[in-house]
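Engineer: only geometry, no sequence info:
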């Protein structure tokens, strides 16, 4: 049996596993990525890429490539409610922060846009970047088993091409192997929650639908055909390539239908029903059944095994959170693994991965489940009922164009129901505003005014520990950048202002004591970064001489209201606490 020694073994080449591999390589850590399939995703699957994920890709140096191949925000604008594409629409909502009332908020919150990019496009892009970064990637290699020991993990992996087995010794094992996770179950971890809420089938196809969508571009079209149809009616149309490549997601009853029994003719018939035009040429590219669950793991890790992505949070696709939470899982864990492996952080910091990410996963599952329930309000607003005939459903639908009290009421109800879906399609606070409440951070009791608007719909920038550091535009040498760009690799970043010059010496002392690299930026320094629009001053929430200490993943670790004489000691103690250091470790050289 071939034996391999590597610091980190990653199982699974989906968004979580690929992001982990790319981040670790950029942090100077060797890793081995194994995937049992011969390639990346063979169907589009998840596709909404929110601002936080694009930011992470920015930090990993692949955002320009991603933006080049993804659907831009302006073509994601409209959510449609239709009976067919060829018939007059029932309603419309500006989604993903593109509305006139929300676009400015999204632009002010991040240097990165919302995008639409299916896994069939995103995963190959990431895989190329991972290979270029020098990661050992082995496709058609299936994880079989592992055993944890005090000094590491011994895993067995099977080469599916040759039938040979590999024994891999690693210090840590990352399970990013999806909803059918092997690593999770073998590690003694579980998921809890609802299963088989619904059964769905994705029909992947090509068709030229520009005449129906180019004037109202968007990602999603929801079917509201009248009649005794199941939840979802004729299906949800997902635009992956404007306006030629799509997925139609339909529901089916597993007791009455076998999704494997749908031939191309049957799949084409389902697609034509939603389009409402028999003359459109349709090319079926494939189909894939899936089950809607609402589950989350109570814990994401054991001592040396860490699980992420769909293996630990599985939920309805509402809000488009799955892919994005998976990437954030990976980004949260990677810098911690890197610092522990370099001897700069104590192993205890790795326990903060589950402490930080599990509540976010649980909240995401709960929100997606609630959004799914709220979505039924649109059908209810039309007066649709179970088992209703086509004629009766059409009569209720026709009330939308009827003058008088009956029509007024029906139009009001549909407006209110569609507005409720903002919690699914414009939930900026959920997408960008999540905050770690306990973990590799030090909380404080600085006064903070209560948020006056809905915290799920609206993002509020804050430097509170655990929050992502607010984006503010800065200038330096004639160019513009974001506060998010001031963090490099596994280095910490300390942001201060006039009167905080002493933090430079404090950081130098703390760095010499702990071995942690700290970049200090005095915002406003004529030779440094200037707060050109005053955005940092508005968002820093501390005195100008105070500081905000930012972790490698751009989340705030600690802050101080003002500079103090004992700054060196305070900062040193803060770093030791954040990184679970009990003594100054033997350091390992960091090429980055």
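Structural biologist: That came through, no problem. For clarity, every value in this text was computed on a predicted model and none was experimentally measured. Numbering: from 1, shown residues only.
Engineer: CA only for contacts and neighbour counts going forward, please
Structural biologist: Fine.
Engineer: Dead centre of the protein: give me the residue that sits there.
Structural biologist: residue 324 (0.9 Å; CA atoms, centre = their mean).
Engineer: State whether that one and residue 47 are indeed in contact, as I suppose.
Structural biologist: No - if you go by CA atoms under 8 Å, residue 324 and residue 47 don't touch, sitting 9.5 Å apart.
Engineer: so who does the nearest residue to the residue nearest to the centre of the chain once chain neighbours are set aside touch?
Structural biologist: Excluding the flanking residues, the one nearest residue 324 by CA to CA, 6 or more residues apart in numbering is residue 53, at 5.8 Å. Contacts for residue 53 (CA atoms under 8 Å, 6 or more residues apart in numbering) come out as 324, 327, 328.
Engineer: how about residue 291, secondary structure?
Structural biologist: strand (DSSP: H, G, I helix; E, B strand; the rest coil).
Engineer: Would you quantify the distance from it to residue 140?
Structural biologist: Remark: distance between residue 291 and residue 140 (CA to CA, to the nearest Å) = 25 Å.
Engineer: Repeat that for residue 113.
Structural biologist: Applying CA to CA to residue 113 and residue 140 gives a distance of 35 Å.
Engineer: got another, please set it beside the one above:
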């Protein structure tokens, strides 16, 4: 007999594991989350937090979203990516990033009630973990996952208490492996992967120093330093990343993956900092030094039986585009409501198959995008003339040539501008963040064709209510004048039916089904003299249905099914859609 029993056991307290625990606890599911270490993230690894992730925090409660903003660096200070020879040296160019270009900012404001920001993992993880524990999740630190055995009724997991060395067993209905890029759960499960681990090497140097005089006039998250002939990082390009403005920083510099990781001591780290900052007199406080590898690997199946993997366990990639923790938290948002519905008898077990169907393509997409973004630095190096020679003197001369009054230099300057601007596919790829559309058994599209993207799908978010897409955000107004997002009407662990004045039969059918079955299902009517009013006409333009139509929205804000207009028997049509989506 197992020592501990629970509905769901989660291995790992990173962004994926802590988010899953917070969501499941909020949905009233008995959850135990374990961590092999004594505490949470010790370094600010992940940091870019996009709008879709903030919508997940908003769904957990406005108090959770507000606390994230409290500790985050706001979008206005995320600024422009700066390319320079050092922070104190010559600036080569810059690009407006993270929604800072006026046109991009407009798209951000129109697409979501939430704002992207820079929230280091050292703040995000504790916020999610605290939310989970305060809502009923059990947690055990210094507890190591060893193995698991599953059967038709559940999973028996063997763990080790790292303080006492004693082993114990946990019996759970489901097991979640959120144990990172070297996931033992995924390995034990035998999940199939494509790609390669260890395609590059990098080192992190975390330090404190007041660099205000170099950066406060050009606020940014990322400062890219190009120094030909540097003895670390090959071509000589380092990243100075703002952690806290403007006195806490993280340097990222590459090393040859074909050689052993470098032994970086304090003296060497201080030299790297001084070189990249370009100020030999600064005295940085080195906080930590670590090495890591660049990976290019994703799982093509995310589960086996009662065991599911999520987060970095299934998508392993560099930090390009800032997709790591964002995708991990969104994995949890996709899976948690499905587990809750199955455990509470609202859905058939086959619903859980949709997790792989929906999130495996996302894993492939973001791993591919992140690694492609690394390669897209090549045109910048080429335009600067850094690929034409390995001699530092020649490389510097090639860079200096851009300042000449010649036709060749004019062409070089144009090439540099174009190459830097192209990095919007990494630093302002709003479509990558927001355009996720699902195709699975948990979506009933009914043969409705998917709308084509009218703009570049990586750069621009295109809202649609096509089943499988995220519900578009628009502002609605309550009877008291309060402003709410369409996303606020949905989520929170329940299905929501949205309709208009001509769709009261849909709303009545939804209420009857909820009363008969106990299914978490709400109905909202939008129109004049209704609970919610579309005073600006934005919902009429975005909904893609008539006033007598209906949208069925899943707990994760994705449209499950839609009817463009009224039907003869709304109750029968809605029951059929719910039974299909929930594998009932």
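Structural biologist: Yes, it's here. Computed from a predicted model, the values in this text were never measured in an experiment.
Engineer: And the TM-score between these chains?
Structural biologist: Taking TM-score structural alignment, normalised by the length of structure 2 as the basis, the two superposed chains have a TM-score of 0.97; 580 aligned residues with a CA RMSD of 1.6 Å.
Engineer: State the span of structure 1 onto which stretch 498-513 of structure 2 is aligned.
Structural biologist: The alignment of stretch 498-513 of structure 2 onto structure 1 (TM-score structural alignment) spans residues 495-510.
Engineer: which non-adjacent residue is nearest the counterpart of residue 142 of structure 2 in structure 1?
Structural biologist: Under the alignment (TM-score structural alignment), residue 142 of structure 2 maps onto residue 140 of structure 1. Nearest residue to residue 140 of structure 1, sequence neighbours excluded (CA to CA, 6+ apart): residue 36, at 4.3 Å.
Engineer: Likewise for residue 429 of structure 1?
Structural biologist: residue 459 (4.0 Å).
Engineer: Then residue 177 of structure 2?
Structural biologist: What sits nearest to residue 177 of structure 2 in space, not counting adjacent residues and going by CA to CA, 6+ apart, is residue 309, at 4.4 Å.
Engineer: now do residue 393 of structure 1
Structural biologist: residue 226 (4.6 Å).
Engineer: Can you find the partner of the one you found in structure 2?
Structural biologist: So, by TM-score structural alignment, residue 226 of structure 1 is matched to residue 228.
Engineer: In contact with residue 510 of structure 1, which residues?
Structural biologist: Taking CA under 8 Å, 6+ apart, we find residue 510 of structure 1 in contact with 516, 568, 569, 571, 572, 575.
Engineer: looking at this, it is in a helix?
Structural biologist: Yes - counting by three-state DSSP, residue 510 of structure 1 is found in a helix.
Engineer: Tell me how far it lies from residue 504 of structure 1.
Structural biologist: From residue 510 of structure 1 across to residue 504 of structure 1, the span is 10 Å (CA to CA).
Engineer: Please apply the same query to residue 100 of structure 1.
Structural biologist: Residue 100 of structure 1 is 43 Å from residue 504 of structure 1, by CA to CA.
Engineer: Neighbour count: these two, which is higher?
Structural biologist: residue 504 (19 against 9; other CA atoms under 10 Å).
Engineer: Could you check how far the more buried one is from residue 519 of structure 1?
Structural biologist: 9 Å.
Engineer: what do you get for residue 391 of structure 1?
Structural biologist: Applying CA to CA to residue 391 of structure 1 and residue 519 of structure 1 gives a distance of 69 Å.
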